[in-house]
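**Q** sequence first, predicted model second:
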Amino acid sequence: MQLIIVTGLSGSGKSIALKALEDSGYYCVDNLPATLLPDTAEHLGNAGETRIAVSIDTRSSTLEALPGIIRNLRENNGDVRVLFLESSTETLVKRFSETRRRHPLSGGGITLAESIRLEREMLAQLGDLGHRMDTSDLSPNALRSWVKDFIALDPEGLTVLFTSFGFKHGIPLDADYVFDVRCLPNPNYEPMLKPLTGRDQPVVEFLENQPLAQAMYEDIRQFVEKWLPCFMQDNRSYLTIAIGCTGGQHRSVYFTERLTSHFRNLQHKVLVRHRELE
């Protein structure tokens, strides 16, 4: 049986993620109290369900018990994954204001921003239990695509996610390491290259002819190669490495694509995302 636990901040897209899982053939349960998770998984498993997705968040009065429950389930069931969704406070405030929804922790004289901060504190212990996704700048379609990438992963061992981004849009919340390549020559200032991306051959050739860009690439590659075994020994399931340039279109995309290709050739499990292109 494969069990996916969807959790995270209110307004970060958990409903969209759960719907994407349902469309992919999972039996989905929304807003389950944490302490009912083991019995629910056992009951559905006995009923013949082999792929189950459950949403648990701060609406559960027994949320503090969830980390221990997840550890026990992993010891007994094996394939238990956690998908943790988060977004910036600015994005969440905007989403709640636009939809006029009430935050589950609002009330008692606290503001929406204070409710979000409180919820972030309550969920802090869950973020490291699985795969974190920053949905601040994601469209619903992009989130559905990322969820499908997530369920296609082999649960055994470490998965490395390389993601490009633009600093002017903010640093990804789910990044474990952030590398800044803004000091390198910018293809955006070349009229023929400006409308292209780091995936296009003219941009690739431009950056490969820049000694500084090649030196930066080698430094990042060597750093990741050196420390990756430590994360594997630490039984980590996911490691997110973010490469940022100004707009997230040229330099960061080039570096992300090249690093992804290199580590795939070394037989590592690798995912690639380009936040600003998606």
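**A** Arrived safely. Numbering: from 1, shown residues only.
**Q** rest of the way, CA atoms for contacts and neighbours
**A** OK.
**Q** so the closest residue to residue 177 other than its chain neighbours is in which element?
**A** Closest residue to residue 177 apart from its sequence neighbours, by CA to CA, 6 or more residues apart in numbering: residue 241 at 4.9 Å. Using DSSP states H and E, residue 241 falls within strand 238-245.
**Q** take the one below as the second:
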Amino acid sequence: MNENIPLLNPQVDPNEIHLIVLTGMSGGGKTVALRTLEDLEFYCVDNLPSVLLPQLVSAATSGDRRGRPRRIAVGVDVRNTGEDFQHMPQVLSELAGAGVQVHLVFLDCRDEVLIKRYSETRRRHPLAIRDMSLADAIAVERRLLRPLMAIAEKVIDSSELNVHQLRRLVATGYAESTEGLTLMFQSFAFKRGLPLDADFVFDARCLPNPHWQAHLRPLSGKDEPVRQYLAAQPLVDEFFADTARWLDAWLPRFEQDDRSYVTISIGCTGGRHRSVYLVEKLAAYYRDSREGVLTFHRELD
């Protein structure tokens, strides 16, 4: 797995245009990677024909960007036509010749893991048709994508990665090329154990629990009725303020220590209401002042 190649050049010029093309095996994590880049303020489009890439780059980078790097991410998979794959290298070469910093990233995964993932989710492979087995569809897809994998700048094998680990890998690759910390705020349920990769853990189980409100129980901390309920609780507001104050004081110390990535985990009993609400609120708070803020809800995602 080519994990040591940063997604972007370490010296990011705000006038440069960076285009990351994400492709790879269906079920390998392309959607997760694209969503991660979207959280990192890339302009993201999924399943775009290669002939439209120049128009996308032109449209997405026009206007005043206030000196910020112009970053675009595009997902490409087997839903595109075979002819589109043949044109892709030429299109990317022409964009690079025009001054665009092009990065092709391939999400790979072992066949047996892909088969297990499809069996567990009961999703249908995009190439699966009548009289074609899942294994055959994966083999056809791998053959179609081989030319793109051969020219990829970065290959990520997600076989042994869960969703959070893949998000962290993609975000870390991005964070290596920028100043400041990339922050991952994640919610979790204490009853399912502590996250192993947490740098800081905050316990929200002492806060009023929407679970005991019958009309709120089926919802999550992302839903407006739960948000309104928790926002009206003084103790929740105090918890948020104290947590933000502590992070404001200590995150700069980690930046001075050349850390590029910090995971802040907030847990409650079920990982659906209080922790989710606080993660979303903290992420919104820090997005007002810095780039590179991610969220992950272990019991929801």
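**A** Thanks, I have the structure now. All values derive from a computational prediction rather than experimental measurement.
**Q** quick TM-score on the pair, please.
**A** Aligned and superposed, the two chains score 0.53 in TM-score terms (TM-score structural alignment, normalised by the length of structure 1); 155 aligned residues with a CA RMSD of 1.7 Å.
**Q** that older thread, counterpart of the residue nearest to residue 177 of structure 1 over in structure 2?
**A** In structure 2, no residue is matched to residue 241 of structure 1 (TM-score structural alignment).
**Q** any idea how far residue 180 of structure 1 is from residue 241 of structure 1?
**A** 11 Å (CA to CA, to the nearest Å).
**Q** these two: which is more packed in?
**A** Neighbour count, other CA atoms under 10 Å: between residue 241 of structure 1 and residue 180, residue 241 has more, with 21 against 17.
**Q** mind checking how far the more buried one is from residue 154 of structure 1?
**A** Residue 241 of structure 1 is 19 Å from residue 154 of structure 1, by CA to CA.
**Q** give me the buried positions along the strand holding residue 241 of structure 1.
**A** Using 16 or more other CA atoms under 10 Å as the test for burial, strand 238-245 of structure 1 gives 238-245.
**Q** ok, stretch 15-31 of structure 1 next?
**A** So, applying 16+ other CA under 10 Å, buried residues of stretch 15-31 of structure 1: 17-22, 26-29.
**Q** what residues are up against the residue mapped onto residue 60 of structure 2 from structure 1?
**A** If you follow residue 60 of structure 2 across to structure 1 using TM-score structural alignment, you land on residue 44. Contact analysis of residue 44 of structure 1 by CA atoms under 8 Å, 6 or more residues apart in numbering lists residue 52.
**Q** I'd like the distance between residue 44 of structure 1 and residue 251 of structure 1.
**A** Separation of residue 44 of structure 1 from residue 251 of structure 1 (CA to CA): 48 Å.
**Q** and what of residue 79 of structure 1?
**A** For residue 79 of structure 1 relative to residue 251 of structure 1 (CA to CA), the value is 37 Å.
**Q** between those two, which is the more surrounded one?
**A** residue 251 (31 against 15).
**Q** I figured the more buried one hits residue 217, correct?
**A** No: if you go by CA atoms under 8 Å, residue 251 of structure 1 and residue 217 don't touch, sitting 10.7 Å apart.
**Q** before we move on, the earlier item: secondary structure added to the buried residues of stretch 15-31 of structure 1, as JSON lines?
**A** Shown next, in JSON lines, are the buried residues of stretch 15-31 of structure 1 (DSSP: H, G, I helix; E, B strand; the rest coil):
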{"residue": "17", "secondary structure": "helix"}
{"residue": "18", "secondary structure": "helix"}
{"residue": "19", "secondary structure": "helix"}
{"residue": "20", "secondary structure": "helix"}
{"residue": "21", "secondary structure": "helix"}
{"residue": "22", "secondary structure": "helix"}
{"residue": "26", "secondary structure": "coil"}
{"residue": "27", "secondary structure": "strand"}
{"residue": "28", "secondary structure": "strand"}
{"residue": "29", "secondary structure": "strand"}
